[in-house]
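[1] this one's structure only:
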């Protein structure tokens, strides 16, 4: 059990059985702890549910044997201890390799859209926002009901989106079957693939951290990667396309897949992201002639 007042170093020692040499805070929740035998990352997940969800996601991604993720050393009711990735500079070669590896991750598949990792629960997280993993077989319906609309409702409840503004997003959801493009089988997604969760390792490889892993549409991971920018993005996409080409029209669908993370960010961080989500929805309808 966690001792009262226990800090990251003590947590790392308890969960790994190794002696602490030093520690340094990276963010408010994340500490790098140097242990006898090598460094680890200690993250204050905040709850047992959050720690279990992240650990299960990392394990599921690792099981695909396609992308690199830190090993999980231990977890408890509040903390998660993982391997530490020494970082290096981004490179075009690593980006192409990452694109190919991401295609391999997606191809590993999932039982259904919305399926959680085998050891994960339906009640998970994307960043700091709760996220429910409810399986479905029809991607447009599932994406509307379990990804876009729940966060739109939360944004309205918090006064971030006005009720009369919701119609533009609701219209996109009504037309998702027409906007979604060719049907796809469920892919194994990282689920929160913004550039901050993409680490460029000193070993010349890309490592992925902090997943919100679930079964989904592979274009969603790629759209999030484009939403907040990524070094050598062109090379990442080239590597992906060389391995598993995307369906025709995928560039026009990027905004559709960005609606979900934009609304999550609106709930977490406020009105600017809501305005971006509403603008994206308007653009999607205009391009579709609606």
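    All right, it came through fine. Owing to the predicted nature of the structure, the values given are computational and were not obtained by experimental measurement.
[2] all contacts plus neighbour counts: C-alpha atoms, from now on.
    Will do.
[3] Can you show me the strands along the stretch 151-290 of the chain?
    Chain-ordered strands for the stretch 151-290 of the chain, with DSSP state E, counting those that start in this stretch as the definition, fall at 187-189, 198-200, 206-208, 214-216.
[4] will you turn the ones you listed into TSV that also has mean neighbour count and distance to residue 266?
    Written out in TSV, the entries for the strands of the stretch 151-290 of the chain read as follows (neighbours: other C-alpha atoms under 10 Å; distance: least, C-alpha to C-alpha, whole Å):
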stretch	mean neighbour count	distance to residue 266
strand 187-189	30	22
strand 198-200	20	22
strand 206-208	22	24
strand 214-216	29	21
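[5] so which of those strands gets nearest residue 229?
    Between residue 229 and the strands of the stretch 151-290 of the chain, the shortest separation by C-alpha to C-alpha is 10.9 Å, and it involves strand 198-200.
[6] closest to residue 44 out of the strands of the stretch 151-290 of the chain?
    strand 206-208 (18.2 Å).
[7] Might you report the residue contacts of the residue nearest the centre of the chain?
    Nearest to the geometric centre of the chain sits residue 192, at 1.3 Å (C-alpha atoms, centre = their mean). Remark: with contacts taken as C-alpha atoms under 8 Å, 6 or more residues apart in numbering, residue 192 is in contact with 126, 127, 210, 211, 212, 213, 221, 224.
[8] ok, the second one - how many residues close by?
    Neighbourhood size, residue 127 [other C-alpha atoms under 10 Å]: 17.
[9] Ok, the third one next?
    Residue 210 sits with 22 neighbouring residues when counted by other C-alpha under 10 Å.
[10] got another, please set it beside the one above:
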């Protein structure tokens, strides 16, 4: 007879750090509790794998894009206790990055976004980049200068912390016959513009429609387009640390843009 799990997707990862699957399951359940954008159902979370709802991919449609934009706005506005906080019930840091080289996602509790972004996102990656030889000490000094600006609230918008997917590039947005379903989060509390910036970093189907529908439900703060690159600095630095190459120059040009 077929395995009971044959109708599901079993996610494994040979090099997963201890607790990784519990982290992902906690994030999926926390996002689902927002009653906004749909996320893949967690059937079971074990120490060495996840059993998830199996999804069937369909063609992206305009109605699905509109619904996704509206639903993502509702996920974000569900909120979280602080900038940098993890999913409900999760203790310690999380993880983010490619499966071959997962990096810690630092978590904490900050009242202001800029301070959190400097201390938990940009600077830890810059230090890791120097340690690995991907970045120079001069690069680190530039990131530190931007960190000072962020701590001084140079780019804060005064909005409350949002409930983020945290790794929302197109590969995590699954278009099905029943609409968009999100997978593989690095869920945490942050600035809502971060998820939108991640969608724009590598492109995503029907993105203008998604953004317009989002803005109808939760209007974006003036000047958000000028902050897109700022929010992309975190994934760009992560790519610079892991992959090097052109990502280093792209990330550092972005840092210099905001100095």
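    Arrived safely, thanks for sending. Since the model is a prediction, treat every value here as computed from it, not as a measurement.
[11] mind listing the helices for structure 2?
    In structure 2, the segments counted as helices under DSSP state H are 20-32, 62-77, 113-116, 123-132, 137-151, 192-201, 207-217, 228-243, 246-257.
[12] Would you check the span in structure 1 matched by the third one?
    The aligned range for helix 113-116 of structure 2 in structure 1 is 139-142, by TM-score structural alignment.
[13] compared with structure 2, how much does that stretch deviate?
    For stretch 139-142 of structure 1, the mean deviation from structure 2 after alignment is 1.0 Å (mean C-alpha distance after the TM-score superposition for structure 1).
[14] Can you give me the distance of residue 143 of structure 1 to residue 226 of structure 1?
    As defined by C-alpha to C-alpha, to the nearest Å, residue 143 of structure 1 lies at a distance of 19 Å from residue 226 of structure 1.
[15] What lies in contact with stretch 25-43 of structure 2?
    Taking contacts as C-alpha under 8 Å, 6+ apart, the residues outside stretch 25-43 of structure 2 that touch it are 45, 50-53, 55, 68, 71-75, 78, 87-90, 163-165, 180-188.
[16] buried stuff in it?
    25-32, 34, 36-42 (16 or more other C-alpha atoms under 10 Å).
[17] on that earlier part again, buried among the contacts of stretch 25-43 of structure 2? Need that as a selection in PyMOL.
    The command below creates a PyMOL selection of those among the contacts of stretch 25-43 of structure 2 that count as buried (16+ other C-alpha under 10 Å):
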select buried, resi 45+50+51+52+53+55+68+71+72+73+74+75+78+87+163+164+165+180+181+182+183+184+185+186+187+188
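[18] what's the counterpart of residue 242 of structure 2 in structure 1?
    Using TM-score structural alignment to pair residues, one finds that residue 242 of structure 2 aligns to residue 268 in structure 1.
[19] Just give the closest residue to that match, not the sequence neighbours.
    For residue 268 of structure 1, the nearest residue in space outside its immediate sequence neighbours is residue 129; the separation is 7.0 Å by C-alpha to C-alpha, 6 or more residues apart in numbering.
[20] Would you confirm that residue 267 of structure 1 contacts residue 155?
    Yes: contact between residue 267 of structure 1 and residue 155 holds when scored by C-alpha atoms under 8 Å: they sit 5.3 Å apart.
[21] thinking again about what came up before, what about the helices of structure 2, which gets the closest to residue 83 of structure 2?
    helix 113-116 (5.9 Å).
[22] if we can go back for a sec, gap between the residue nearest to residue 268 of structure 1 and residue 145 of structure 1?
    Counting by C-alpha to C-alpha, the gap from residue 129 of structure 1 to residue 145 of structure 1 is 17 Å.
[23] now residue 194 of structure 1
    When C-alpha to C-alpha is the yardstick, residue 194 of structure 1 and residue 145 of structure 1 sit 23 Å from each other.
[24] Which residue ranges of the stretch 1-150 of structure 1 form strands?
    20-25, 30-35, 38-44, 72-75, 79-83, 123-126, 129-132.
[25] in stretch 277-285 of structure 1, what's buried?
    Neighbour counts using 16+ other C-alpha under 10 Å place 277, 278, 280, 281, 282, 283, 284, 285 of stretch 277-285 of structure 1 among the buried residues.
[26] Turn those residues into CSV, columns for distance to residue 25 of structure 1.
    Putting the buried residues of stretch 277-285 of structure 1 into CSV (distance: C-alpha to C-alpha, whole Å) gives the following:
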residue, distance to residue 25 of structure 1
277, 34
278, 37
280, 37
281, 39
282, 42
283, 42
284, 42
285, 45
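[27] Residue 32 of structure 1: which of the residues you listed is nearest?
    For the buried residues of stretch 277-285 of structure 1, the nearest to residue 32 of structure 1 is residue 277 (35.2 Å; C-alpha to C-alpha).
[28] Great, nothing more from me.
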